[in-house]
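Got a sequence here, can you build the structure:
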Amino acid sequence: MSRSIRWSWLRRALVALLSLTPAVAVADVESDLRARLRGRSAIVLSAVASECTEHYSDNQAAGGYASGSGPVQLPAGELATIDNVHIGWTRFDVNLTLVTPFRVPIVDGPFQLFEHRPCRVQLAFDVPRDVRKDLDRAEATVLAILEVHPSPDAARASGSWNGREPEPLPADSEERWAEYRVWKAAQVNVEIRRKLDTVLADAQAALRNMRDDAEYLESFALGAASRRYDSTSSCDALLSASFYPSGSGGKSSRGYADGQRVAWSLNIARGLQGCWVEVLPGG
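This is a model prediction of the structure:
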């Protein structure tokens, strides 16, 4: 290998190595910051917003304040557990689960119900790369909005804790949920019956209007065979399924489509038989 080739190779290797250095530094900071924070208790010093679902709701954090668009607005001083830390190319995130669940209203049909749900928040810090690469500066950014404690009891002893407790459920909550489950099961069965009536009526109409000629009948058989083993993964998918002809076969396009329709309808009807919900009075 000539000297010029060796120098060219060395320069390329050095450029590649230097390009990786920031990513390695960020990865190290992420690992160290995660080790310091994950699993710790914290008081959130800003109001935050959450969907109160399994999803971490995004909140932009800057200067000790956070803002998000979730439907549930939670006051400053919430007790939280730090679930994770992730440092990306343009920002870093801290995922929190609020310890105190929130009472969420649910409206369906004639029912208004309530349940306690966990609220999760993702604090998103849009900070320069030099902050994301510096462990102490990254941690200081987090500590501007999170008061970190070694345990939930220590956090509750802080004057920053807002003291929020779960709002109680209505006294008749269990009875209302039992009534709702009965009603919901009945509604599912109504939808199943409606779908069955529709697909069976379609199949009967196709059979009533069959033509008595060889080309049509041959194409009908080919169409039915092509959709004989159609399957649908869930009851929801069965209830929302619609028929569309696909492909071609034989000399009669109508016969082929009619055969597909009948086979598809029977498959849907067969699948729906496993979707009936038993309605038990009292839930």
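
contacts and neighbour counts: CA atoms only from here.
Will do.

elements contacting the helix or strand encompassing Leu98?
Take DSSP states H and E as the rule and Leu98 turns out to sit in strand 92-108. Of the remaining helices and strands, those touching strand 92-108 by 3 or more CA pairs under 8 Å, 6 or more residues apart in numbering; DSSP states H and E are strand 78-87, strand 111-125.

Ok, which of those comes nearest Thr97?
For Thr97, the closest of the helices and strands packed on strand 92-108 is strand 111-125, at 4.5 Å, according to CA to CA.

which is the next helix or strand following the closest one?
helix 129-132.

I figured Val85 was touching Asn95, is that so?
Yes: with contacts counted by CA atoms under 8 Å, Val85 reaches Asn95, the gap being 6.4 Å.

roughly how far apart are Tyr216 and Tyr256?
To Tyr256, Tyr216 is 7 Å away according to CA to CA, to the nearest Å.

Quick check on these two: which one has the bigger neighbour count.
For the pair Tyr216 and Tyr256, the greater number of neighbours falls to Tyr256 (28 against 21), based on other CA atoms under 10 Å.

Go through stretch 204-223 and flag the buried ones.
For stretch 204-223, burial by neighbour count (16 or more other CA atoms under 10 Å) applies to Ala206, Tyr216, Leu217, Glu218, Ser219, Phe220, Ala221, Leu222, Gly223.

Stretch 87-101 too?
Ile87, Phe92, Asp93, Val94, Asn95, Leu96, Thr97, Leu98, Val99, Thr100, Pro101.

List the contacts of the first one.
Applying CA atoms under 8 Å, 6 or more residues apart in numbering to Ile87 gives the contacts Val26, Ala27, Glu30, Asp93, Arg132.

ditto for the fourth one
When contacts are counted by CA under 8 Å, 6+ apart, Val94 is found next to Ile82, Asp83, Asn84, Val85, His86, Gln122, Leu123, Ala124.

For the comparison step, fold the sequence that follows:
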Amino acid sequence: MTRTSDSLPRLGLGTYSDDDQAQWTENVRTALDVGYRHVDTAQVYENERYVGEGIRSSGVDRDEIFLSTKTTHHDVPETADEVPDAIDGCLDRLGVDAVDLLYVHWPSGIYDHEAVLPAYDEAYEAGTARNVGLSNFTPELLDEARDTLDAPLFAHQVEMHPLLPQEELVAYAQRHDHWLVAYSPLAQGEVFDVPEIREVAEKHDATPAQVSLAWLLAHDNVAAIPKASSREHMRQNLEAGELELDDEDVSKIDSIERRSRQIDPEHAPWNW
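Below is the predicted model of the structure:
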């Protein structure tokens, strides 16, 4: 799979973890060996150096890998003036001249569209960020950012899974023709015990994780970045891209009434 500036492998590897960031060198190398070509990280994950090492040691050509990272977290960096240096820091730690996608991680803390977004435009113009994205935005904040950015909005990354279907943001992505990239796409394991998902999984001789990922990919303009550390789980997740759900399956999953949000900090814009 050859990367182009307007393509995104719809299943990627999420790399957030609470501990042992050094594991991501081997995890990324394993994922690329299994067949992944989309890797997602962030400044505050504190693993960009290991992700970069995994890419360089994988034997997969850099041009075949869609690499994304994020900065401008709620409290990193400390001022808007530091955002250009933070972007450079991401590239330095990854050991690359450019990333394929650079996200604003949160629209909170130091974030102000007029102060922060010009640094992303500058990275886009310089070619160090081949595409620009946003993460954890509301529709109103997306409108504001799109009006401010000169660079086209390529992706919006948010939590999305069958227990948090994000209908409004999916429709927004489809209407404005950008990707919605789903993080925590398995609701940190909560989807495994949902009866409707288990029924569809049994019907297709698949796992609940595969069904949940296939449900995400049944939506136009949606990609997903499940985290996995074992080769077998990586392989299973990637195979979800070949699982085709029928209309009955999708309707059954859509009918789930249970709702759950895994990532819900006080600084999130939906809590303002």
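
How close are the two chains, by TM-score?
The TM-score (TM-score structural alignment, normalised by the length of structure 2) is 0.20; 88 aligned residues with a CA RMSD of 6.0 Å.

Dump the helices and strands packed on strand 92-108 of structure 1 to JSON lines, plus distance to Arg270 of structure 1.
Shown next, in JSON lines, are those (distance: least, CA to CA, whole Å):
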{"stretch": "strand 78-87", "distance to Arg270 of structure 1": "45"}
{"stretch": "strand 111-125", "distance to Arg270 of structure 1": "32"}
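
between the ones you listed, which one is nearest to Val142 of structure 1?
Closest approach to Val142 of structure 1 among these (CA to CA): strand 111-125, 8.3 Å.

Give the other helices and strands that the closest one contacts.
With contacts taken as 3+ CA pairs under 8 Å, 6+ apart, strand 111-125 of structure 1 sits against strand 48-50, strand 57-62, strand 92-108, helix 173-208.

Point out the most buried one among the ones you listed.
strand 48-50 (a mean of 24; mean count of other CA atoms under 10 Å).

What ranges does the stretch 151-272 of structure 2 have for its helices?
Secondary structure of the stretch 151-272 of structure 2 (DSSP state H, counting those that start in this stretch): helices located at 167-176, 195-204, 208-217, 231-239, 247-254.

before we move on, back to that, of the contacts of Ile87 of structure 1, which is the most crowded?
Counting by other CA under 10 Å, top hit in the contacts of Ile87 of structure 1: Arg132 with 27 neighbours.

What's the local residue count around the nearest residue to Gln236 of structure 2 once chain neighbours are set aside?
Excluding its sequence neighbours, the residue lying closest to Gln236 of structure 2 (CA to CA, 6 or more residues apart in numbering) is Gln210, at 6.9 Å. The tally of other residues near Gln210 of structure 2 (other CA under 10 Å) stands at 25.

go on, Arg175 of structure 2?
Residues lying near Arg175 of structure 2 (other CA under 10 Å) number 10.

try Asp33 of structure 2
15.

Which of the helices or strands spans it?
According to DSSP H and E, Asp33 of structure 2 maps onto helix 23-34.

Remind me what that helix packs against, helices and strands.
Going by 3+ CA pairs under 8 Å, 6+ apart, helix 23-34 of structure 2 lies up against helix 48-56, helix 231-239.

tell me the angle it makes with helix 231-239.
Angle, helix 23-34 of structure 2 to helix 231-239, by axes from the mean of the first three to the mean of the last three CA atoms, to 10 degrees: 50 degrees.

Following the chain onward from helix 23-34 of structure 2, which element is next?
Criterion used, DSSP H and E; the element after helix 23-34 of structure 2 is strand 38-40.

same for that following strand, what does it pack against?
Partner elements for strand 38-40 of structure 2 (3+ CA pairs under 8 Å, 6+ apart): strand 13-14, strand 66-71.

sorry, back to before: now distance to Phe114 of structure 1 too, for the contacts of Ile87 of structure 1, in CSV please.
Formatted as CSV, these follow (distance: CA to CA, whole Å):
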residue, distance to Phe114 of structure 1
Val26, 44
Ala27, 43
Glu30, 39
Asp93, 31
Arg132, 42
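
Show me which of those residues is closest to Glu179 of structure 1.
Taking CA to CA as the measure, Glu179 of structure 1 lies nearest Asp93 of these, at 42.1 Å.

ranking the helices and strands packed on strand 92-108 of structure 1 by burial, who's on top?
Highest mean neighbour count among those (mean count of other CA under 10 Å): strand 78-87, with a mean of 22.
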